[in-house]
Each structure stands twice: as structure tokens, then as C-alpha cells.
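Visitor: coords below, sequence missing:
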């Protein structure tokens, strides 16, 4: 059990690093193509990259059919994959569109607010929200103000668009947490990427002009975000969450925001004002506080009733 937990935590840490650096690739990739075209191509590549992995894993598990009894029905797999795909499409679409107008570092920290929203959305699932979560929410609001709100109490267009996507990222976490223990993680990952790519393609055909030459000009960022970020990182997320407490998962994944700022500074030369840096620090503290387990609640009860 301990080995499984450590393996899950390692996979989630790698996921956070990859997600953080992906903000840079996403921003650079849109120098030539629109956000929906970029998203459609990267998810299509991510979908295709999983096919050989699924086939290989299928052969390795051929002699372990008895272990497959722990998986849910095909209906669970389809519903889980479809729900994940829809949440993923909206989350990444808002994030990608927002990156046109804001920095990779700021987008990373704003996106990390989904970790704070996870417990709040849990209210609709009849789960108790503890005091530490409300403290985290209050700190997150203060941090968001310092990071995003300018003089005249205005939030920039890009920051607001990225902020809208946090609701869908929080939903994505909850959906995975519900379905991942029941189904084959790789197959659910495949379905969610396929659904997200189709929805993105429909959106791209509706509002953007798709040119093959422009896609080729963005080949580097597309391949990185398609194979490494989509094919590897999102799959690591599903596999990692299987053997890790949801609270621990959320804390590890929140490190994505730190890696986003660091990669933005190193690779794009981005910088932040002192006010924005303080906002980032407060938001990061808020994310950690919101996900720390309550001392008064045993782990088993927390997993079932308290987020």
C-alpha cells in the first residue's frame, strides 16, 4: 500500500512539473494559430499517442484477467471519459484563450485556484466543508486581488478568462476522483482526449481559420503539449490519483503554479511586480491550507465525508 502511494505521488509530481512548463508552450504555440486549433491538434496527437500504450498494457495484462474484475462496467468507462472530456475541453479552452492576453506565470497561479474550488463544489455532493477551506478561500480572494486587480478595481481580460476555467478544472478533478478507481485509467484517458479534441475541432471550424502551414509553424509546441502534456501528464494524473489520497493529490498538483512561474521567467523572460509576487505567495498558501487534512478528522472519514 505504501509503495502504491509513493508511486502515485511520484507520478503526480511529474504531472505538476509538466503542467507548469506547458503554459510556456501553449503561449508560444499561439503565435501562429488560434486557441481552438491549437487545442484540437494537441489533443488529437495526445489521443493517438495513447493507442500503442493501451495495446502494450493490454498484452501485458492478458494473463491477469482476474484483476480486471475490479474495473467497472463499460458504461462507467464511457460516462467517465465523456464527462472528463467535456470538463477538460472547457477548462483548457478558457485557459488557452486567456493566455493570449496574460502571462504564463499569472495563468498558472490563477488556474491553481481550482484546488480551492474542489472542496466548495463538494458541497453539491453533500460533503462537509471545513473551516480551513473557508480560510483558504478567503486568502485566495486576497491573493487573486493582489495578482490580478489593477487600479480602478479592474481585472484584465486574460486573467478573467483563465479564472472562468478554474470551475471546469475543479469539476475535472472531482470526476476523475469518482471514476478512476472504477475503470481502466488509460482507456478513460483516451476517451477524454478524443472527446476534447472533437469539441475543440468543432469550435475551431466555427470561429477560426485553419491553415496547415500555420499548424506546421507551431509543430514544436503542439507536439510537446500533445505527447508530453496530454499523452503522458494527464494519464499520469489519472494513474497517480488511483493510489493517492485526494487531498495529497491536490496539494502535489498545486505545485503546477510554481513551475509555471519559474518556466515563464526562465524561458520567456516574464517578470512580476512586487504586488503580484505577494499575491502569488498568498494564493499558494491558500491552496495548501485548503487541502491540508483536518486534525480532528481521521483520514478514512475525511476521504468519505470531508474534502
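Guide: Received, thanks. As the structure is a prediction and not an experimental result, all values here were calculated from the model.
Visitor: all contacts plus neighbour counts: C-alpha atoms, from now on.
Guide: Fine.
Visitor: Residue 228 - that's part of a strand, no?
Guide: No. Assessed with DSSP: H, G, I helix; E, B strand; the rest coil, residue 228 is helix; it does not lie in a strand.
Visitor: So it sits against residue 15, correct?
Guide: No. Counting by CA atoms under 8 Å, residue 228 does not reach residue 15; the two are 9.6 Å apart.
Visitor: okay, those two: which has more neighbours?
Guide: Taking neighbours as other CA atoms under 10 Å, residue 228 and residue 15 compare with residue 15 leading, 25 against 20.
Visitor: here comes the other one, which I'd like you to weigh against the first:
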């Protein structure tokens, strides 16, 4: 009986890892599409369109499974998730207009560095010395990527874009514990649907007051459809399902492949250069995430 239970748990963990991996590859593909396809459209409006598309797709899944239950919109988890999702999309999309897709993928994908301390605070996961060192190395890597240790870089638009991407990364990390709480009282699809639809609404409102609609490019509509259908609710739903069987830090570590895939696509498809400091920062971030995840795996 014990062997059977362990076997089932093992398969469940492997399935969760695969779901998280697929989610990370879908997430990683969005950076070059956003960077190349947004054109002159307001990033906030672009974000509202992509999140709205993803939210409607999730709503179809909810209706097919059980029907809509509007009571979920009274839950604090939904509104907290909406706040961080709105901040994440706004900062990420605006940040990508000022920075490169590859750097955007590196910074946003480093959210595990913030997940580790958050998991310690909220779920009382113990952070050992090695794990704390990993977080410190990761922060140093992010500092290297965003500034290149050049003080003259601090006043540039590129630095502003990197800071916005850093805020987006923290916002993603904040949604990890919220997801843990939310799926205890609602379905994964309901959770994903709720904050996608609400954040789309608030992003639309923000776009009306900040910048106007802008000028859509030839690739804007295809980009909205691609990101909305494949890079919002679908990978988020896969990730949320996988998170049921994984720790927050382990799940975030698997999503590290998002950064690697984003860098690969940025260099290959957009011919984005990677300077020495960016490469050094990326190495430090990858080393930090490996260190954090390895210590968590040993504890499990």
C-alpha cells in the first residue's frame, strides 16, 4: 500500500513539474511577441486586450465545467490577485518598451528570488544559510543586469524599464502565495478567470487616462491574440494546477526556463545583443535560483 501511494505521489509530482515546464515555455515566448508586435499601441491597452482575451478563454472553461459563480468576486484573494496582476502587466509591458526582450525575460523570470523570502514569511518555510546566500547572489545578479555597476546608467530610460520589470517580477512572486490560498476555496479556472478579467478592466481604465489608445501596428492584433490565447490564462492555469503538488520555490525554479527561452528567442529572432555585464548578471541569477531550489529539494 505504501509503495502504491509513493508511486502515485511520484507520478503526481512529475506531472506537476511537466505542467510547470510547459507553462514556463509559453510564458517565455511572450517577450519577443510583445516587443515586436506591440507597435505604437498603448502598453496598458495592449495589456487589457491580452488579459481580457485570456480571461474570456478561462471563463469558457469555467462555464463548461460548472457554470459561473459570481460569489468568487467577493473573495479578498481575487482582489489582491487583481492588484498584483494589474501591476505586473502594466510594469512588464511598459518596461519592455524601454528594455530588451531578453533582459525582460531575465528580470521577470527571476521572481523565485522574491518567492523564497515570501514563502518563509507566509508559510514559515525555513531559509537556511545557503538559501539566504542564494537570494543575496540573485539580488546581486539583478543589480548587475539592471545597472551594470555604472552609476551614470541610473538616469536612463533603459534603467527605468528594468526597474519596472523588477516590480513586475515581485508582483508575480506575490501571486504565488495568493494562488495557494485561492485554490483552497475555488477552482483553478475560477481563480485564473477572475483576476484576468478584473485586471483587464482596470488596465483599460488606466489606458484611458494614461497615454490614450496609441497607434496599433500591423502585428498588434496577431500579437494580442497570441499572447492572450497562449501566454496568459493557459500557462497560468497549468502553473496553478502544478503548484498544488509543488512548493512555491520549486515551482518558481522550474519556471526559470522561461528566462532561458526568452533570452534565446530575443537573441535569435530579434538579434538582441548581450553585453558582458548582462551575461554576468544572468549567470549570477541562474546560480542563485539553482542554489535556492537545491536547498529546498534537499529539505523535501
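Guide: Looks like it came in fine. Keep in mind it's a predicted model, so treat the numbers as computed, not measured.
Visitor: Spatially central residue in the second structure, please.
Guide: The residue lying closest to the centre of the second structure (CA atoms, centre = their mean) is residue 172, at 4.9 Å.
Visitor: now that residue: how far from residue 153 of the second structure?
Guide: Remark: distance between residue 172 of the second structure and residue 153 of the second structure (CA to CA, to the nearest Å) = 26 Å.
Visitor: wait, what's in contact with the counterpart of the residue nearest to the centre of the second structure in the first structure?
Guide: Aligned counterpart of residue 172 of the second structure in the first structure: residue 169 (TM-score structural alignment). By CA atoms under 8 Å, 6 or more residues apart in numbering, the contact list for residue 169 of the first structure reads 87, 88, 91, 111, 114.
Visitor: Could you count how many residues lie near residue 245 of the second structure?
Guide: Residue 245 of the second structure has 17 nearby residues by other CA under 10 Å.
Visitor: what's the answer for residue 123 of the first structure, then?
Guide: Counted by other CA under 10 Å, the residues lying close to residue 123 of the first structure total 13.
Visitor: which SS class is residue 273 of the second structure?
Guide: Recorded secondary structure, residue 273 of the second structure: coil (three-state DSSP).
Visitor: from memory it sits against residue 267, does it?
Guide: Yes. Assessed by CA under 8 Å, residue 273 of the second structure is found in contact with residue 267 at 6.6 Å.
Visitor: quick one, which of these two is more surrounded?
Guide: For residue 273 of the second structure versus residue 267, neighbours defined as other CA under 10 Å are more numerous around residue 267 (16 against 13).
Visitor: so which strand or helix has the more buried one?
Guide: Residue 267 of the second structure belongs to helix 257-270 when assigned by DSSP states H and E.
Visitor: how big is the angle separating the following helix or strand past that helix from helix 257-270?
Guide: Proceeding N to C from helix 257-270 of the second structure, the next assigned helix or strand is helix 276-299, under DSSP H and E. Relative orientation of helix 276-299 of the second structure versus helix 257-270 (axes from the mean of the first three to the mean of the last three CA atoms, to 10 degrees): 150 degrees.
Visitor: on contacts alone, who are the packing partners of helix 276-299 of the second structure?
Guide: Applying 3 or more CA pairs under 8 Å, 6 or more residues apart in numbering; DSSP states H and E, we find helix 276-299 of the second structure packed against helix 112-122, helix 129-147, helix 248-254.
Visitor: What lies in contact with it?
Guide: Here helix 276-299 of the second structure makes contact (CA under 8 Å, 6+ apart) with 103, 106, 110, 112-113, 116, 128, 130-145, 148, 249-250, 253, 256.
Visitor: and with 6 Å instead?
Guide: Contact partners of helix 276-299 of the second structure, identified using CA atoms under 6 Å, 6 or more residues apart in numbering, comprise 131, 134, 137, 138, 141, 144, 145, 148, 250.
Visitor: go on, stretch 32-46 of the second structure?
Guide: Under the contact criterion CA under 6 Å, 6+ apart, stretch 32-46 of the second structure has outside partners 90, 93-94, 101, 203-204, 207, 213-217, 219-220, 223, 266.
Visitor: and which of those is nearest residue 57 of the second structure?
Guide: Residue 57 of the second structure has its nearest neighbour among those in residue 223, at 16.2 Å by CA to CA.
Visitor: what residues are up against the equivalent of the closest one over in the first structure?
Guide: Matched to the first structure by TM-score structural alignment, residue 223 of the second structure sits across from residue 221. Counting by CA under 6 Å, 6+ apart, residue 221 of the first structure touches 25, 29.
Visitor: cool, and residue 157 of the second structure?
Guide: Contacts of residue 157 of the second structure (CA under 6 Å, 6+ apart): none.
Visitor: gap between it and residue 55 of the second structure?
Guide: The spacing between residue 157 of the second structure and residue 55 of the second structure, counted by CA to CA, is 32 Å.
Visitor: Look up the closest residue to the aligned partner of residue 134 of the first structure in the second structure, ignoring the ones flanking it.
Guide: In the second structure, the residue paired with residue 134 of the first structure according to TM-score structural alignment is residue 132. In space, residue 132 of the second structure comes closest to residue 292 once its chain neighbours are excluded; the distance is 7.8 Å by CA to CA, 6 or more residues apart in numbering.
Visitor: which residue in the first structure lines up with the one you found?
Guide: When the first structure is aligned by TM-score structural alignment, residue 292 of the second structure is paired with residue 290.
Visitor: if I look at its match, how far off is residue 117 of the first structure?
Guide: Taking CA to CA as the measure, residue 290 of the first structure falls 9 Å from residue 117 of the first structure.
Visitor: again, but for residue 111 of the first structure
Guide: Relative to residue 117 of the first structure, residue 111 of the first structure is positioned 11 Å away (CA to CA).
Visitor: Between those two, point out the one with more neighbours.
Guide: Neighbours per residue (other CA under 10 Å) separate residue 111 of the first structure from residue 117, with residue 111 holding more: 25 against 21.
Visitor: Can you tell me what the more buried one aligns to in the second structure?
Guide: Under TM-score structural alignment, residue 111 of the first structure pairs with residue 108 in the second structure.
Visitor: got it, and residue 204 of the first structure?
Guide: So, by TM-score structural alignment, residue 204 of the first structure is matched to residue 207.
Visitor: name the element its match belongs to?
Guide: If you go by DSSP H and E, residue 207 of the second structure is part of helix 188-209.
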